[in-house]
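# What shape does this take:
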Amino acid sequence: MSARKKLLNPTSVAALVGSALLLFLALAGPSIWGPAADTTDVSSRLLGASAAHPFGTDELGRDILARVLTATRLTLLLTLGSTLIALAGGVVFGLVASILPKHPRRLFTGLLDILLAFPWLLMVLFFTVIWGATATGAMLAIGFAGVPSFARLVYNLASSVSGRDYVRAARVVGVGPVGILLRHVLPNIANPFFVNAAATASVTLLSFAGLSFLGLGVQAPAYDWGRMLQEGILRIYINPLAAVGPGIAIVLAGLVFTLVSEAVAGTRGAGFRAVAARAAGAVTLASRRRESVRDSAAPVGDTAAEITDLHIAFRAADGGVVERVRGVDLRIARGEIVGIVGESGSGKSLTAMALAGLLGDDAVVTTASHRFDDIDMAGALTASDRARLGVELGMVFQDPLTSLNPALTIGRQLTEVPEVHVGMRPRAARARAADALTAVGIPDAATRLTQYPHEFSGGMRQRAMIGMALTGAPRLIIADEPTTALDVTVQRQVMGVLHRAQEETGAAIVFISHDIALVSAFCDRVIVMKDGRMVETLDAERIREDAQHPYTKALIACLPDMTSDRTQPLPVIPPELVPEALDDAGPVGVRQPSGASAHDQEVPV
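This is a model prediction of the structure:
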């Protein structure tokens, strides 16, 4: 939907008109109606509604309608002040909580839960006692009482984004916590955050009216709608409009804030592209100041990446530890294409993520050694190490819709590596990004760079992910099931792009898939994984002939071909191939010799 259509829908039009009216009253109201609102006329006191005074007059003969219109400025200023205090405090506390280590984060969120357990009005009254029954005191009281709810909202939104693939990838290439928050978190939580902010402004307006009505807000001689409501309610039976007038203003202003909330929600985030762009620019400048990246060639060796005796475990809810990858040894030679195949839960993706250093803090990773080229991945990474990883390690995730940042354009994401880590100028980086899109078969690259991930098809997003890996100088590309959700035609295109990328860059590729036929056709070497172990390593061209392990044979047997009997059901992996049966399968990654164990029986087909 275009921006014009979004602005022309009834909700947006009503929100714009209402906001313009409130803005006009706040700016011009005191100048136009101020004299009538402040001029006393004892002879005209307590008059009823009339043409001269539509809402009547008060005890000093002042026109009530003029006072309602003039009070718009103070009412809105106090409302927006309280809302901004709640927003600012909520953003700071929520974002800080989202990046804290595990135990401090639990203490922080526990404190938020305690504060949220208190009744909101009780907190407002508590803060009012501290700062006094004044307009400023009421503004601070309502603002600070709203901080916990916004902090919890921001924390929940930030936590939902922090686990995304693009955030983990940003961490491994050296983007710091502040950069991640500004570039990847804030743009993606802006839409729901602003929706709640607009809705909260309506509640804040009513809260201010309530405090002033109780005498705890604005004090004489100043006045807002709540104080006028208090004055008018005393003679509601004599002149109802003296109370109804301020009440109407409160309702209409609250309705405008609600309409603004609805209009913002309907934009689906398109209205916050500027937020994302500014955040992206800020992080790019900060990263340039933080890192000085040398564009020099790394020492050349025979091994692109290597990890030995890899164990990956996760802590369970009962305090125990569940091990998901057990004793994996993986060595990737330069220019080699290695396929990792196995069923869901076999540990393929975890092994690849550990190889790239992308596993989060919730994973307990232990290795005997872990190297990428000459970088020791098991030790503390320096800024230059992370910069090299950002240039030389490419990652193609399974679902590019969640791996690409939805708040940033394709161009902004593809220029990150050339600008931040290679040190290229924005124009040169954009040219390289366009070349990368062209290289992966996306036409009209210059226009496509200005589009967002949701404007790409599934196949185009996957190719854009590959193009992103090509914007640096990749020595290793890890493709984690890049064709799983694609139809066979698009699969062929993606595989062709990966093959061309490997030929042009000479990069090694780790290709992960469920499809053993696809892996055997594309790769030089195939590793079969089952229940967190490497059960067999085979030459891809002779996988059918050389397969010895029963699980590998079962995977092969499940693949139909042109000679398969279509009258018979497809074979399945026999149930006796359970983890316990594989525990004595022999050394990891070594084929069992013929007749060495009972596992080497032929799998019935």
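
# can we go C-alpha only for contacts and neighbour counts from here?
Noted.

# Please compute how far stretch 112-122 lies from its chain's middle.
Distance, stretch centre to chain centre, for stretch 112-122: 28 Å (C-alpha atoms, centre = their mean, to the nearest Å).

# Second chain to compare with the first, below:
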Amino acid sequence: MGAVSRTLRTPLGAAAAILLAIVLLTAILAPILWGEQAAAVDTDDILAGPSPEHPIGTDGLGRDLLLRVLVATRLSVVLALVATLVAVSVGLVLGVAPLLLGRAGKPITWLVGIAVAFPALLLALFFAVIFGTGWLGATLAIGLAGAPSFARLCHTLVAGVASRDFVAAARVGGIGRFRVLFRHILPNIGEPLIVNATIGAGGALLAFAGLSFLGLGIQPPEYDWGRLMMEGLSGIYLNPLAALAPGIAVVIAGLAFNLVGEAAARALGVEATGIVARLASVQPRRAAGASGPAPVDEVLAVRDLTVTFPGVHGPVQPVRGVAFSLRSGEVVGIVGESGSGKSLTALSIAQLVEEPGVVDAGTLRFVGADLLEGDPADHRRLLGTSLAMVFQDPMTSFNPTKRVGAQLAEVSSQHHGLTRRQARDRAVDRLSAVRIAEPDRRARQYPHEFSGGMRQRAMIGMGLMGNPRLVIADEPTTALDVTVQQQVLNLLKSIRDEDDVAILLISHDVSVVAEICDRVLVMYAGRIVEDLPASQLARARHPYTRALLAAVPDMHTDISQPLATVPGRPVDPADVPTGCAFAARCPLADAHCEKVDPELVTTATGDRVACWHADEPLAALATARDVEEVVA
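You can find the predicted model right below:
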């Protein structure tokens, strides 16, 4: 109702609604009031011109043309709406096919792209020849001709919603594609789809009149506006209104549908569109030989993880050979600039990288299960019950059309066999566990009624609906003020301490990682360049790690000087240079660094570092500002 009221409050919306109401009332009442009179034959008054008795004249059987135009409103509008329904239904099925079928849905996407390239009228004529004349053939022809445009629109809308965090969270929870589609995606594309369908109805009305005008649509004794235009064309020089009046009716009705759609689009902020190379070179590989038995307390083991996407000039690898492990109760942080591969590494572990991306690893083991082998359904169940994902933006982490408690309860209903009531009680309990006051009331509210910090805590609560062994927190404190940020960090600490849960914390903020983590992985250009205890960050050996640390302001930072930054720009994953990827930004780099990429080697202290100059004195790189001066 809010959307309707917003539409009607605008001058355009009010005028369009009045115009559409007149058209619809005419369609309902005209056949009842004047149906018999419009069909009455008067052979004494054939092809008469306009007169007080017949304002726009009569036809070849002496029937009143004005009444026939009014009565024809019902058939014209109803058939246009049915054709639009066909177009939307077929387009929706084709639009969601890539989501439901995965790789098998690609040919459908290609066929839709080809069909969209053809003019809709040409397709309508093609289908009209196939289905034959009459209202049924014309309805199917116009509906199928409009389906490719709706399919492209639906595909775009579905892809946009499917990339949201709450859909990823549902998939991590092991919810199937059909359930994700009906519970999370379709409710969020309803408004733009309805708006564009309303606009499309105006186009379908015009197309239907065109087919009937050509003799491919409505056949006698039935008649619509297109049929009346065709019949009036023969006497247009004697009585122009006989052909113009039904044409004007088409314009008015089409304008009413289009204006309502445009007004709704403006009120809702929806874009109204109207009806108008595979990665074959990348093959999965497994490390030769077994990786050995997993330690008893091992939660996650990753070896030689790569993520590859097709690129214009060949495959692009934003994640290259990442290797690390987590044990129960251990908190490991991954830091690095944007584009370093942090989030993509987490998505790979959670099995959320979709085609055309290819995830490969020598080892990818979660709580003893090999995620690269076995039944994908078993993997989904395992990840749904033992892995919790906390995304960066709490606003996109929840479905805005569903109550928070219902979204949390869905996890237990799906995986733990709880009844609806039990799952809701569990959701309230988990909201209480993450320090949300009045959890019972809050469970009945929508995400927009929560503050940013509350949404983030509720997202953590969703992860705790089961008994997770691993929590992946992807930038959980981004855009939160320092007070709320500290609350979220304390909550993660308490979860680790109380349940011995392993945590993988992804952040660009080194100070956040240093506060909560036991170990820190520093990523650059898709690789881990340093792995060391958080307590030893001050003694970091890699120039990039030291530059990140120097870029963090503290109480001793001179506010009269520009803040320190890491010089240069991050490496483009599609154009990783030969040798060390950080060489162009590093003051210690030499010719050898530019030619040979250093391996990630384990030092005598058990740390790992990938740098040819890691043993040089720290004084060589005191601050990031020093780095910038040296490079300059």
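
# tell me, what residue is most central in structure 1?
The residue lying closest to the centre of structure 1 (C-alpha atoms, centre = their mean) is Val161, at 2.9 Å.

# need the strands for the stretch 201-350 of structure 2, in chain order.
For the stretch 201-350 of structure 2, the strands defined by DSSP state E, counting those that start in this stretch cover 298-309, 316-327, 331-335.

# Please identify the most buried of these.
Most buried of the strands of the stretch 201-350 of structure 2, by mean neighbour count (mean count of other C-alpha atoms under 10 Å): strand 331-335, with a mean of 27.

# Could you quantify the relative orientation of that one and strand 316-327 as an angle?
Strand 331-335 of structure 2 and strand 316-327 are oriented at 160 degrees to each other (axes from the mean of the first three to the mean of the last three C-alpha atoms, to 10 degrees).

# Read off where strand 331-335 of structure 2 ends up in structure 1.
The counterpart of strand 331-335 of structure 2 in structure 1, counting by TM-score structural alignment, spans residues 337-341.

# quick one: that stretch to structure 2 mean distance?
Averaged over the aligned pairs, stretch 337-341 of structure 1 sits 1.6 Å from structure 2 after superposition, using mean C-alpha distance after the TM-score superposition for structure 1.

# contacts for that stretch?
Residues outside stretch 337-341 of structure 1 that contact it (C-alpha atoms under 8 Å, 6 or more residues apart in numbering) are 332, 348, 508-516, 519-520, 522-529.

# Can you list which of the residues you listed are found in helices?
Judged by DSSP state H, helices contain the following of the contacts of stretch 337-341 of structure 1: Lys348, Ile516, Val519, Ser520, Phe522.

# Look up the closest residue to the second one, ignoring the ones flanking it.
Right, the one you point to is Ile516 of structure 1. Closest residue to Ile516 of structure 1 apart from its sequence neighbours, by C-alpha to C-alpha, 6 or more residues apart in numbering: Val341 at 6.1 Å.

# For structure 2, which helix extends over the most residues?
Structure 2, longest helix under DSSP H: helix 65-101.

# And it, what's buried?
By neighbour count on 16 or more other C-alpha atoms under 10 Å, the buried set for helix 65-101 of structure 2 is 65-77, 79-100.

# Then stretch 207-219 of structure 1?
By 16+ other C-alpha under 10 Å, the buried positions in stretch 207-219 of structure 1 come out as Ser207, Phe208, Ala209, Gly210, Leu211, Ser212, Phe213, Gly215, Leu216, Gly217, Val218.

# ok, now stretch 220-240 of structure 2?
For stretch 220-240 of structure 2, a neighbour-count test (16+ other C-alpha under 10 Å) marks 223-233, 235, 239-240 as buried.

# residues near Ala450 of structure 1, how many?
Quick fix: residue 450 of structure 1 reads Thr, not Ala. 13 (other C-alpha atoms under 10 Å).

# check contacts around it.
Shown in contact with Thr450 of structure 1 (C-alpha under 8 Å, 6+ apart): Thr409, Ile410, Gly411.

# Throw those residues into a markdown table and include neighbour count, thanks.
Converted to a markdown table, these look like this (neighbours: other C-alpha atoms under 10 Å):
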| residue | neighbour count |
| --- | --- |
| Thr409 | 21 |
| Ile410 | 26 |
| Gly411 | 24 |
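
# Now render the residues you listed as a markdown table, adding secondary structure and distance to Gly390 of structure 1.
Converted to a markdown table, the contacts of Thr450 of structure 1 look like this (DSSP: H, G, I helix; E, B strand; the rest coil; distance: C-alpha to C-alpha, whole Å):
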| residue | secondary structure | distance to Gly390 of structure 1 |
| --- | --- | --- |
| Thr409 | coil | 19 |
| Ile410 | helix | 17 |
| Gly411 | helix | 17 |
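
# Let me know the closest of those to Gly146 of structure 1.
The nearest member of the contacts of Thr450 of structure 1 to Gly146 of structure 1, counting by C-alpha to C-alpha, is Thr409 at 33.7 Å.

# Nearest residue to the equivalent of the closest one over in structure 2 in space, please, no chain neighbours.
Counting by TM-score structural alignment, Thr409 of structure 1 lines up with Arg403 in structure 2. Among residues not flanking Arg403 of structure 2 along the chain, Tyr446 sits closest, at 4.5 Å (C-alpha to C-alpha, 6+ apart).

# The one you found reaches Lys402, doesn't it?
Yes - under the criterion of C-alpha atoms under 8 Å, Tyr446 of structure 2 makes contact with Lys402 at 6.3 Å.

# Next, count neighbours for the alignment partner in structure 2 of Pro587 of structure 1.
The alignment partner of Pro587 of structure 1 in structure 2, by TM-score structural alignment, is Val601. As a burial measure, Val601 of structure 2 scores 15 neighbours (other C-alpha under 10 Å).

# can you check Ile559 of structure 2 too?
9.

# and what of Glu515 of structure 2?
Neighbours of Glu515 of structure 2 using other C-alpha under 10 Å come to 12.
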